[in-house]
Each structure stands twice: as structure tokens, then as C-alpha cells.
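In: The sequence and its predicted three-dimensional model are supplied below.
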Amino acid sequence: MRSASAAPRWALLSSGCAPVLLVGSWAIAQARQGPEYDPAADTLSVLASYGAASYWLMTGMLLALGTCYVMTAYALRQAATAGRLALAGGGLSALALTLVPAPSSGGALEHGAVATVGVVLLGAWPPLAAARAGAPTPWGLRFDVSLAASGVMFASALWFWAELQSGRAPGVAERVVTFLHALWPFLVVLSCRRSAAA
């Protein structure tokens, strides 16, 4: 742990904005896409593809989401450096997705590769950020809690991969994994602030 002080208020703001931006943007985008869009069967990449009704909305959301992750990683001084770098890398992956959006139909190797890097980094950051054993630690940075969070994120990512293969409900699985990725930094920042206030 680099500091026992609370994460700055802007870390609370940036981490808290991430899940709100994510869910709000996909809700608006799927409404704009119309009835032909099936949120259970269609992925978020469909909403952000070239020619989609909400291409610019989803591109803006990715830019804001990536920035939130990077700002949170910078501010979260209580976390170990490796975890902060992984979280920032996940944010940079979100930013990079705007450069390689999915095509309007079919897949894209570049898009899939960047998205996979982001999923791995955002899934791996919790245990990498955990504090060393023996130090007084906010619950969100305890190794056991962080490992459990990471396990849930990777399990949801595997579920998403399985749904992509089967075609049953990849949209649902993707929303779960991306929401978990967006929510966990906020919970960690909350735990750091509560620990510092205690």
C-alpha cells in the first residue's frame, strides 16, 4: 500500500460515473436502434458499429469509460502499482476500441483482440491491486476479496465467450461482464474512503 489516506473525491466521481455511463449509454443506444435490435442476442458492439444509429453515442461512452478507468487508477494510491497499471490498461483498451469498432456485420479480428485485452486486464486488476498481507487494508483491497471479485469477472467472461459460440444470449452475458468491470473500481474506492474515515 502506498498510502493509508482516502482516495480523492474525484476518484469517487470517476469510478462512480463508469457504471452509470455504461448502463445509461447502452439503454439509450438500444432504444435508438429500434425493435430490430435484440439486447439478449445482440452484443454491445452492434450498437457501436459503423452505421449504427448510436455509433457516436457508444463511441463517446467508450471514451468516457476508458477515461474513468484511467483516472481511477491514477487516484487509487492505496492499491498496489501492478493493479493500478492493469486498471489503467483496461481503460486504454476501452479508448482503443473506438479506433477499431466492429463492422456492421460479421466479426473483426482487431476489435476482438482489443476487447479481449481489455477483459483480461480488467479481470486481473483486483488481485494485482491487493495489499500485502498483514497491512491494515480496506476490504476492497484484501487479497481474498480481490481474488473472489476477479474469479467472478473471469467466470462471467467465460460465460460471454460460451454465449458467443452458442448464439443464445451473448448480449446478456456481455452486459453482465462489462457491468462487473465498471462496478468493481467504484466499490474499491468506496472501501478505501470508508477505511480512511474509520
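Out: The structure has been received and is ready for your questions. Computed from a predicted structure; not experimentally measured.
In: okay, CA-based contacts and neighbour counts for the rest of this
Out: Noted.
In: what about the helices in this protein?
Out: 9-33, 44-47, 55-75, 81-97, 109-129, 143-166, 170-197 (DSSP state H).
In: let's bring in a second model and compare:
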Amino acid sequence: MRAVPRWALLSSGCAPVVLIGGWSIAAALEGPAYDPVAQTISVLGAYGAAGFWVMTGAFLALGVCHLLTAWGLRPAAFAGRVALGAGGVAAFVVAMLPAPSSGGSLPHGSVAVVGFALLALWPVLAADRDGGAAPWGLRPVPAVAATTLMSVGAGWFLIEMHREGAAGVAERLVTCMQSLWPLVVVASCLWHPDDDAPPE
């Protein structure tokens, strides 16, 4: 089992901080006109929004966090690392293709869907098929559970978007899960006994 460098704990731990901090600050700048229950995070990063630069910066920082974590997560299966890194790239593209203030955008929405899918699938793609010898976060059962929960959350988000309901709540739940799972996996790898060289 190859060691995970300790800096991966920082990159994975920063992901939920920059995401939640970004949307919290951007929402505060937007004021009471923004409804976090019904409106999505993309509204905060739309052209003309008061918190446009804050939310854009948060998306970019999130992308960096996912890319660094994917690079450092050596015990994970290669396909999972690629999916996590690609999810980071999707965060960059979402930041570069903000939705217009007038409403949705097909390019922005398409990239967001791809990002959601990659970050939902990476846990199961990263899992060690041998099972018991792997760190807890890379075992099949927790990985499948994480992917299932994220997929159910994404389905709930789509339903809420269609019915114009609590889309903001659903999106925040899914993105929180997706930003926290890399930290769980990295922590489980660092706490797992390793016979190879010590982490960098």
C-alpha cells in the first residue's frame, strides 16, 4: 500500500471549507434577495451577483483542492483518482462559465452535471477490490454507500429543480457530501497501517 502524503489532508480538508465559506460569504453579500433554500449556488456566482468573485474564487479553490487530493491519494484505484481530478477540472470550468443573472445556462448546467456525476462516482471507482486490507475509505462497502448517497442526493436535487422547490438545500447537501468524502478517504489512509515508506 503506497503512502498518502500528509499534505493531502490539508488539500482535502480545505475543500469543504472553501466551498461552504464561499457560498456563505457570497450569500451574505447578496443579502435578503437571495433565498438559499430555493436558489442554487450558481446564482451566487452569476454575472452581476454581489458575491460573483467570492463564489468564482471558491469554485477555483475547490478545483485545486480536488486535483491535489487526487494526485496525493496514491492507494486509490487509478480510475477513481482520475474521476476526482476531473471533478476538480469541472469546478474550474463551472467558474469560467458562470450562469447569466437572467437564468440558467446550458454550458454551465452541462458542466455542473458532469462534475456532479464524476464526484459521485469517484468513491466506487477508487475502491480497492481486495476489500479487507485496504484503508476503510477505500473498501467497497463504504465506497458504494458514499456513491449511493451522493447519487440519491443528486436525484433529489434534480427533482427539486424540476418542481422549483428546495433546490438550494438539496444542492448544498450533495456538494457537502462530495467535498467531505475525499477528506474521509485521506484520513482513513493516513490512519491505516502502512508497510511502505513514511508519508512525505
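Out: Noted; the coordinates are in hand. Quick caveat, the model's predicted, so the values are computed rather than measured.
In: TM-score of the superposed pair?
Out: Scored against TM-score structural alignment, normalised by the length of the first structure, the superposed chains reach a TM-score of 0.96; 195 aligned residues with a Cα RMSD of 1.3 Å.
In: re the thing from before, among the helices of the first structure, which comes closest to residue 103 of the first structure?
Out: Closest approach to residue 103 of the first structure among those (Cα to Cα): helix 44-47, 8.0 Å.
In: Mean deviation, that closest one versus the second structure?
Out: For helix 44-47 of the first structure, the mean deviation from the second structure after alignment is 0.4 Å (mean Cα distance after the TM-score superposition for the first structure).
In: Can you tell me the centre-most residue of the first structure?
Out: residue 181 (3.3 Å; Cα atoms, centre = their mean).
In: who are the neighbours in contact with that one?
Out: Going by Cα atoms under 8 Å, 6 or more residues apart in numbering, residue 181 of the first structure touches 122, 123, 153.
In: Once aligned, what mean separation remains between stretch 67-74 of the first structure and the second structure?
Out: Stretch 67-74 of the first structure sits 0.3 Å off on average (mean Cα distance after the TM-score superposition for the first structure).
In: Same question for stretch 147-165 of the first structure.
Out: So stretch 147-165 of the first structure averages 0.3 Å relative to the second structure (mean Cα distance after the TM-score superposition for the first structure).
In: Where does stretch 149-156 of the first structure end up in the second structure?
Out: Aligned by TM-score structural alignment, stretch 149-156 of the first structure falls on residues 146-153 of the second structure.
In: Other residues contacting the matching stretch?
Out: Contacts of stretch 146-153 of the second structure (Cα under 8 Å, 6+ apart): 117, 120-124, 170-171, 173-174, 177-178, 181.
In: Select from those the one having the most neighbours.
Out: residue 123 (32 neighbours; other Cα atoms under 10 Å).
In: That one: what's it in contact with?
Out: Residue 123 of the second structure touches 80, 138, 143, 144, 146, 147, 181, counting by Cα under 8 Å, 6+ apart.
In: Compare the residues you listed with the first structure and list the overlap.
Out: Of the contacts of residue 123 of the second structure, the ones still in contact in the first structure (both residues aligned by TM-score structural alignment, their matches' Cα atoms under 8 Å) are 80, 138, 143, 144, 146, 147.
In: give me every residue that touches the third one.
Out: The neighbourhood of residue 143 of the second structure, defined by Cα under 8 Å, 6+ apart, consists of 123, 124, 126, 127, 137.
In: Mind doing that once more with 6 Å?
Out: 123, 124 (Cα atoms under 6 Å, 6 or more residues apart in numbering).
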